[in-house]
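Asker: dropping a prediction and its sequence here:
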Amino acid sequence: MLYYALVFLVVAIIAGVLGFGGIAGTSAGIAQILFFLFLVFLVISLVAGLVRRG
């Protein structure tokens, strides 16, 4: 999931440099959503690992 967030971020940067504002904004929004989903899943995984140990 983090890989896809980085891919969309790169697409947003390239589209922004080339002047495609709509595509750049959409790609940046998707990258942001995917990054926050990655963080949520990371926290859930860490908590589940700690609960399983204890």
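Answerer: Everything's here; your move.

Asker: C-alpha from now on. contacts and neighbour counts both.
Answerer: Will do.

Asker: from what I see, F38 and Y3 are in contact.
Answerer: No. If you go by C-alpha atoms under 8 Å, F38 and Y3 don't touch, sitting 9.9 Å apart.

Asker: just how off-centre is the strand or helix carrying A48 within its chain?
Answerer: Following DSSP states H and E, the helix or strand that holds A48 is helix 21-53. Taking C-alpha atoms, centre = their mean, to the nearest Å, the mean C-alpha location of helix 21-53 is offset from the chain mean by 6 Å.

Asker: what comes up buried for that helix?
Answerer: The neighbour-count check on helix 21-53 (16 or more other C-alpha atoms under 10 Å) flags I23, A24, G25, S27, A28, G29, I30, A31, Q32, L34, F35, F38 as buried.

Asker: structure B:
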Amino acid sequence: MLKLALLFLVISLIAGLFGFTGISAASAGIAKILFTIFVVLFLIFLAMAVFAGTSIT
């Protein structure tokens, strides 16, 4: 998922360089959404890994 976010970021930068502002804005928005989803999932799985190691006795 992070690879897709980086891919859309590169597409956005290249489109912006050539003057395609609509495509650039759309792909930047997609990259932001994918990166946000990645960070949220990372934090959820990190919390699951931290709390899975603890046992209540």
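Answerer: Cool, the structure landed. Computed from a prediction, not measured in an experiment: that's the story for all the values here.

Asker: and the TM-score, once the two are fitted together?
Answerer: Laid over one another, the chains give 0.98 as their TM-score (TM-score structural alignment, normalised by the length of the first structure), with 54 aligned residues with a C-alpha RMSD of 0.4 Å.

Asker: report the central residue of the second structure.
Answerer: Geometric centre of the second structure, nearest residue: F35, 1.3 Å, by C-alpha atoms, centre = their mean.

Asker: what is the neighbour count of the closest residue to it other than its chain neighbours?
Answerer: Distances taken as C-alpha to C-alpha, 6 or more residues apart in numbering place A5 nearest to F35 of the second structure, at 5.8 Å, with adjacent residues excluded. Other residues lying near A5 of the second structure total 22 when counted by other C-alpha atoms under 10 Å.

Asker: A5 of the second structure: which element?
Answerer: With DSSP H and E as the test, A5 of the second structure turns up in helix 2-17.

Asker: that helix vs the first structure - mean distance after superposition?
Answerer: Taken against the first structure, helix 2-17 of the second structure registers an average deviation of 0.2 Å after superposition, with mean C-alpha distance after the TM-score superposition for the first structure.

Asker: against which helices or strands is that helix packed?
Answerer: helix 21-52 (3 or more C-alpha pairs under 8 Å, 6 or more residues apart in numbering; DSSP states H and E).

Asker: residues in the first structure aligned with the helix it packs on?
Answerer: Counting by TM-score structural alignment, helix 21-52 of the second structure falls onto residues 21-52 of the first structure.
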